[in-house]
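[1] With the sequence up front, the predicted model follows.
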Amino acid sequence: MTDRYGDHCGILYADTGAVPVCAALGPWVGLAANPDTTATLIEIHERVDPR
């Protein structure tokens, strides 16, 4: 399942629960362990790499 988080996109892998996240323009953000940690991953990425 694909989901949009503002300027970021995530794809939920139902078999593992992991959510790979990319910025809408393509750069890799990271892999969230589960959907609940996606927002935290995006917040950290925005502080470290505020493009």
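    Structure received.

[2] can we go C-alpha only for contacts and neighbour counts from here?
    OK.

[3] what ranges do the strands span in this protein?
    Assigned by DSSP state E, the strands in the chain fall at 2-5, 8-11, 19-23, 28-32.

[4] Present these as a markdown table; the columns should include mean neighbour count and distance to Ile42.
    As requested, the strands of the chain are exported to a markdown table (neighbours: other CA atoms under 10 Å; distance: least, CA to CA, whole Å):
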| stretch | mean neighbour count | distance to Ile42 |
| --- | --- | --- |
| strand 2-5 | 12 | 9 |
| strand 8-11 | 20 | 8 |
| strand 19-23 | 22 | 8 |
| strand 28-32 | 17 | 7 |
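
[5] Included below, for side-by-side comparison, is a second structure:
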Amino acid sequence: MIAAGPSNKQIARKLDISQNTAKFHVTSLFNKLGINSRAQAVALQQRIP
């Protein structure tokens, strides 16, 4: 979903979770991948086949 560009609020709405929960999961994903931004997530996703 992050690569498609939605905000945490939009992700939360689509998954029927709170905005804070969506933010927590996005932040957790960024930490695990060693990245700091959505742009880095998209760049990383494009490098993985």
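    Perfect, thanks for sending it. All values derive from a computational prediction rather than experimental measurement.

[6] Please state their TM-score.
    Once superposed, chain against chain, the TM-score is 0.36 (TM-score structural alignment, normalised by the length of the second structure); 32 aligned residues with a CA RMSD of 3.5 Å.

[7] so can I have CSV of the strands of the first structure showing distance to Leu41 of the first structure?
    Putting these into CSV (distance: least, CA to CA, whole Å) gives the following:
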stretch, distance to Leu41 of the first structure
strand 2-5, 11
strand 8-11, 11
strand 19-23, 8
strand 28-32, 7
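
[8] quick one, which of the ones you listed is nearest to His45 of the first structure?
    Of all the strands of the first structure, strand 28-32 sits nearest to His45 of the first structure, with 6.4 Å by CA to CA.

[9] helices or strands up against that closest one?
    Packing partners of strand 28-32 of the first structure (3 or more CA pairs under 8 Å, 6 or more residues apart in numbering; DSSP states H and E): strand 19-23, helix 38-48.

[10] Dump the ones you listed into a markdown table; add distance to Ile11 of the first structure as well.
    Formatted as a markdown table, those follow (distance: least, CA to CA, whole Å):
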| stretch | distance to Ile11 of the first structure |
| --- | --- |
| strand 19-23 | 5 |
| helix 38-48 | 10 |
